[in-house]
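In: Following is a predicted model, sequence given first.
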Amino acid sequence: MADQASHVGPYPEGVPCWVDAQLPDLEAGKRFYGGLFGWTFGEGYGTSVWAYKEGEPVAALAPKVNGRMPTVWTLHFATPDATALAERIETHGGRLITTPTRLGPLGATALATDPESAVFGIWQPGTHQGFGRRHEPGTFAWAELYARDTKVANDFYGALFHDALFGPGASPDFGRADLAEVFPAEMPPHFLVHFGVTDAEEALGTVQRLGGRVQVPPFDASYGRVAVVTDDQGASFALLQR
């Protein structure tokens, strides 16, 4: 997908446009992801840092504000109007964790859950459009929603993002799967962020060398070869070899 690696301009509504991780130790996060993906880092908004690949923004790392927050990667969907989308989320059975908030000139964001309590973010761009690069090694490649009831998920996200999922030329960058096919029954529904790698086995070795661990060994999915891992602070993500 090299032809789609570099991106300019706002993403269509419903397309994943940004990911961030909330971590206890920001410096440790920079060492881990810099070592795994070759990311460099610069100042982000507030206390966060932005990760860059070949000079383009690809993700953010942020410190957890309290120990009760999960150590997790969060997926954000693009929207031209965060307030209107927030209203639709609640109308269709979701719940707002935070109401739309403007982050200076960068844009506006909110956190929400779907009807099964899977957490996601929304992003209305200002000066920050989202991923500067994607669909290549070391950048966002896919997101999979692991749901208890995929019909509930399809109905909810189809109502919110019909054109991105089902419209002409749709390229949603996220799928829906049965939670029980990959994870233990007690695992809550969640989005799993996938980063591209050239060689999944080699990348798994690097994850372990950097202090991470393998959560689910490599398996074949419809969109590529996937392994689920955690970083050295417990945040889960997936490696995707196309």
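Out: Cool, got the structure. Numbering: from 1, shown residues only.
In: CA only for contacts and neighbour counts going forward, please
Out: Fine.
In: tell me which element the residue most central in space within the chain falls in.
Out: The residue at the geometric middle of the chain, judged as the C-alpha nearest the mean C-alpha position with Cα atoms, centre = their mean, is L75 (3.0 Å). L75 belongs to strand 72-78 when elements are defined using DSSP states H and E.
In: Give the other helices and strands that that strand contacts.
Out: With contacts taken as 3 or more Cα pairs under 8 Å, 6 or more residues apart in numbering; DSSP states H and E, strand 72-78 sits against strand 16-23, strand 119-125, strand 190-196, strand 236-241.
In: Show me what the next helix or strand after the longest one is packed up against.
Out: What it means is strand 16-23. Note on strand 16-23: by DSSP H and E, the next helix or strand toward the C-terminus is helix 26-37. For helix 26-37, the packing partners by 3+ Cα pairs under 8 Å, 6+ apart come out as strand 56-63, helix 200-209.
In: buried set for whichever helix or strand comes after helix 26-37?
Out: Following helix 26-37 in sequence order, the next helix or strand is strand 40-43 (DSSP H and E). Residues of strand 40-43 classed as buried: T40, F41 (neighbour count, 16 or more other Cα atoms under 10 Å).
In: Quick one: residues contacting P70.
Out: Contact criterion Cα atoms under 8 Å, 6 or more residues apart in numbering gives Q22 as the residues in contact with P70.
In: Tell me which residues of stretch 125-134 come out buried.
Out: Residues of stretch 125-134 classed as buried under the neighbour-count rule (16+ other Cα under 10 Å) are P125, G126, H128, Q129, G130, F131, G132, R133, R134.
In: just how off-centre is it within its chain?
Out: In this view, stretch 125-134 has its centroid 14 Å away from the chain centroid, taken as Cα atoms, centre = their mean, to the nearest Å.
In: same thing with stretch 20-40?
Out: Relative to the mean C-alpha coordinate of its chain, stretch 20-40 is positioned 15 Å out (Cα atoms, centre = their mean).
In: Comparison target below:
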Amino acid sequence: MDAQLADVEAGKRFYGELFGWTFEGAYGSSVWARLAGEPVASLAPKLDGRMPTVWTVSFATPDAQGLGRRIVAAGGQLVMAPFPVGDLGVAALAADPEGAVFGLWQAGGHHGFGRRHRPGSFVWAQLYTRDTAGANVFYGGLFHDALFGEGARPDFGRSEVTEVFPAEMPPHVLAHFRVADLDDALGAVQRLGGRVQAPPFEPSYGRVAVVTDNQGASFALLQR
């Protein structure tokens, strides 16, 4: 999972205080975010000011090229074809048939999360879609074993974008970070210059609020 930001130093200050992350150089101008010494995310500078300020969740795959072909065959698209990231692995950026963007990661020296499901780390990704049946077919066909196979631990769900959402909200994948106390975390977000997009609500997987950081990147906070 990585954030594309206009100001990585400002991102380090925001997330360092919010989640207790520390940082070290990763690849190029990007930095690893670590919690208790384990990698939990990365922050990267936007290469083009026209790019959105966003968090992107990546699915692990043993074959980014092959999965990219399957995505296109299933009606999705490759936003960025697979490319090497030094000796760390191979990355790609894809979109589902409705345009929701997600990443792919074929591990080399970097295998992904060192810590998750704990406060201050990734806990859930939620797809917001206007076509739930189509999403079931698309993601189920690509990632069936990971999402539904024996021993799979749920990390991913989907919700329908209904009339309660703004009409202009596009389908998207929303990254969730676990927090020990949601109200305290919301106070910290606002104190650090972020804002609350959606106040706390209670889906089946916990108590959630949607926020933006001090540069406009959206993410969710989840208390279980």
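Out: On my side now, so go ahead. As the structure is a prediction and not an experimental result, all values here were calculated from the model.
In: pretty sure the residue nearest to the centre of structure 1 is touching A21, no?
Out: No - L75 of structure 1 is beyond contact range of A21, at 9.2 Å (criterion: Cα atoms under 8 Å).
In: Could you find the counterpart of I89 of structure 1 in structure 2?
Out: For I89 of structure 1, the aligned position in structure 2 is I71, judged by TM-score structural alignment.
In: Which residue in structure 1 aligns with G134 of structure 2?
Out: Mapped onto structure 1 by TM-score structural alignment, G134 of structure 2 lines up with V152.
In: Give the buried residues for the helix or strand hosting that match.
Out: Under the criterion DSSP H and E, the helix or strand holding V152 of structure 1 is helix 150-160. Of the residues in helix 150-160 of structure 1, T150, A153, N154, F156, Y157, L160 count as buried by neighbour count, 16+ other Cα under 10 Å.
In: is it true that the first one touches A180?
Out: Right, T150 of structure 1. No - taking contact to mean Cα under 8 Å, the distance of 11.2 Å between T150 of structure 1 and A180 leaves them out of contact.
In: Against C17 of structure 1, how distant is the counterpart of E150 of structure 2 in structure 1?
Out: The equivalent of E150 of structure 2 in structure 1 is P168 (alignment by TM-score structural alignment). Distance of P168 of structure 1 to C17 of structure 1, computed by Cα to Cα, to the nearest Å: 19 Å.
In: if you count what's nearby, which of those two comes out ahead?
Out: C17 (28 against 8; other Cα atoms under 10 Å).
In: and that one, what is it in contact with?
Out: For C17 of structure 1, the contacting residues are Y11, L75, H76, F77, A78, W123, Q129, G130, F131, taking Cα under 8 Å, 6+ apart as the criterion.
In: List just the nearest of those to D25 of structure 1.
Out: The shortest approach to D25 of structure 1 among the contacts of C17 of structure 1 belongs to L75, at 20.1 Å (Cα to Cα).
In: quick one: contacts for the closest residue to the closest one other than its chain neighbours?
Out: If you skip the residues right next to it in sequence, L75 of structure 1 has V19 as its closest partner in space, 4.8 Å away by Cα to Cα, 6 or more residues apart in numbering. Taking Cα under 8 Å, 6+ apart as the definition of contact, the neighbours of V19 of structure 1 are V58, A59, A60, W73, T74, L75, H76, F140, V193.
In: The fourth one contacts L23, doesn't it?
Out: No - the criterion here is Cα under 8 Å, and W73 of structure 1 misses it with L23 at 9.0 Å.
In: Can you work out which residues contact both of these two?
Out: A235.
In: Dump the helices and strands packed on strand 72-78 of structure 1 to JSON lines, plus distance to W50 of structure 1.
Out: As requested, these are arranged in JSON lines below (distance: least, Cα to Cα, whole Å):
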{"stretch": "strand 16-23", "distance to W50 of structure 1": "9"}
{"stretch": "strand 119-125", "distance to W50 of structure 1": "16"}
{"stretch": "strand 190-196", "distance to W50 of structure 1": "16"}
{"stretch": "strand 236-241", "distance to W50 of structure 1": "18"}
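In: Any idea which of these gets closest to E43 of structure 1?
Out: Set against E43 of structure 1 and scored by Cα to Cα, these come closest in strand 16-23, at 13.7 Å.
In: how close does the counterpart of G193 of structure 2 in structure 1 sit to Y33 of structure 1?
Out: For G193 of structure 2, the aligned position in structure 1 is G211, judged by TM-score structural alignment. For G211 of structure 1, the distance to Y33 of structure 1 (Cα to Cα) stands at 11 Å.
In: Could I get the contacting residues of the alignment partner in structure 1 of F19 of structure 2?
Out: In structure 1, the position corresponding to F19 of structure 2 is occupied by F37, as judged by TM-score structural alignment. Contact criterion Cα under 8 Å, 6+ apart gives P137, G138, T139 as the residues in contact with F37 of structure 1.
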